[in-house]
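[1] Have a look; sequence and predicted model below, questions after that.
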Amino acid sequence: MQLFLSKLASPLGEMLLVTDAQQVIRVLDFADHKARLHRGLREHYGEPDLADAAAPAQIAGAIASYFAGHLDALDALPTATAGSGLQRQVWAALRRIPAGTTTTYGKLAKDLGFGDPRAAIDIGAANGANPVAIVVPCHRVIASNGDLKGYAWGLRRKRWLLEHEKAIQPPPVVPRTQALPGF
């Protein structure tokens, strides 16, 4: 299978975009997780023919627009991901979580029709295996107590994305107190 690798700048670091011949997103990862990207490609596509290419204008423009504050800019981007039936079901559900909102692993499991509370663990595993950062917004899933929990690309990025989308508030800035003379 012929796939194309592009690099994109982002406020969170360089991103690696893998698209197919129809300009459909197969993978969107961060460059500092390049090994994860290649491992996923091998797992799902064998040894694909991966050629360097410029990012498709529609995708590059939508990602830039998202980072500029147009949070719905990614909604129409096409993705095609290999994975198990459960993974693809979870990833489709993630795309239905609106920007500026969050859900929990348990609620996502319930929304997908899993009655067993332990299904949240499977949902979390599928969420963590998501190969398409940001466009498939796994960052919008948090723990039931409000903790951010895991994110394949790091909690710092998850927090930034949720703050960018105004789904959570940044931590308060504690003013520095001036030292008094003699102290």
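    Done, it's in. Numbering: from 1, shown residues only.
[2] rest of the way, CA atoms for contacts and neighbours
    Fine.
[3] Please pull up the helix or strand immediately following the helix or strand harbouring L16.
    Assigned by DSSP states H and E, L16 belongs to strand 15-19. Downstream of strand 15-19, the first helix or strand assigned by DSSP H and E is strand 25-30.
[4] A further structure is provided below for comparison with the first:
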Amino acid sequence: MNQEKIQQKRTFDPTNPLDIHFRIAEAEFRRFCTSRNVEEVTLNTNRDIETGFQAKQEEFMRMYGEEAPEAKAILAFHGTPTMTNIDNILKSNFDDRYIVKYDYGFGHYFSEFPDVALRYAGETNALILCLILPGKSHDFPEGSKPSSVADGYNSNRIEADKMGRGREIVIPNPAQIFPRYVVHLN
């Protein structure tokens, strides 16, 4: 018999079976701890977006080191009010032309907390679950109003918790984003 203890961590490696097992267990647990249930998950396979994302991750690995947290992807949610928006994001990735609000800097907004992203989901009852590369995050407390991501940083992170998870994460470059799943809620 072999017992493998898998610790919670912020980063996610979709090729690591231990990361996958942890996420499955975590998802199963959380399924019973919320007022919303997952009805369906759509897996998005878009080679063009994935190739661009992988190239950006390789760039971050060269900049920060292969095992550095800044070179690792995390999972984060994005809410948008229409299914048309979701379909367009899955096909073409996030587009800067559609950024209309930027309280914490110009870029695309994500949260590691689904309840935050749900505020922006309108009537879709769906969230996009993305792999994102925050890289080097500039941390801000609630109430801060940065106008952009500062030089030397790859993202803004608002209200990080003890694990480093951001209530809001601003990603300025769509190459740092891979919209992987659509989580449909009941």
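    Perfect, thanks for sending it. Small disclaimer: the values here were computed from a predicted structure and weren't measured.
[5] Once they're superposed, tell me the TM-score.
    Here the TM-score for the pair of chains, by TM-score structural alignment, normalised by the length of structure 1, is 0.25; 94 aligned residues with a Cα RMSD of 6.3 Å.
[6] helices and strands around the longest helix belonging to structure 2, which ones?
    Longest helix of structure 2, by residue count under DSSP state H: helix 47-64. Under the contact criterion of 3 or more Cα pairs under 8 Å, 6 or more residues apart in numbering; DSSP states H and E, helix 47-64 of structure 2 touches strand 177-185.
[7] Show me which positions of the longest helix of structure 2 end up buried.
    Judged by neighbour count using 16 or more other Cα atoms under 10 Å, the buried positions of helix 47-64 of structure 2 are I49, E50, G52, F53, Q54, K56, Q57, E58, F60, M61, Y64.
[8] export the residues you listed to TSV and tack on distance to I24 of structure 2?
    Formatted as TSV, the buried residues of helix 47-64 of structure 2 follow (distance: Cα to Cα, whole Å):
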residue	distance to I24 of structure 2
I49	25
E50	22
G52	27
F53	24
Q54	24
K56	27
Q57	24
E58	27
F60	27
M61	27
Y64	29
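[9] farthest pair in these?
    Greatest spacing in the buried residues of helix 47-64 of structure 2, by Cα to Cα: I49 and Y64 (22.3 Å).
[10] Would you mind getting the angle between the host helix or strand of N88 of structure 2 and helix 47-64?
    Following DSSP H and E, one finds N88 of structure 2 within helix 83-92. On the basis of axes from the mean of the first three to the mean of the last three Cα atoms, to 10 degrees, helix 83-92 of structure 2 is oriented at 70 degrees to helix 47-64.
[11] and the next element down the chain from the longest helix of structure 2?
    Next along the chain from helix 47-64 of structure 2, counting by DSSP H and E, comes strand 74-78.
[12] In terms of secondary structure, what does that next one contact?
    On a contact count with 3+ Cα pairs under 8 Å, 6+ apart, strand 74-78 of structure 2 meets strand 108-110, helix 114-118, strand 126-132.
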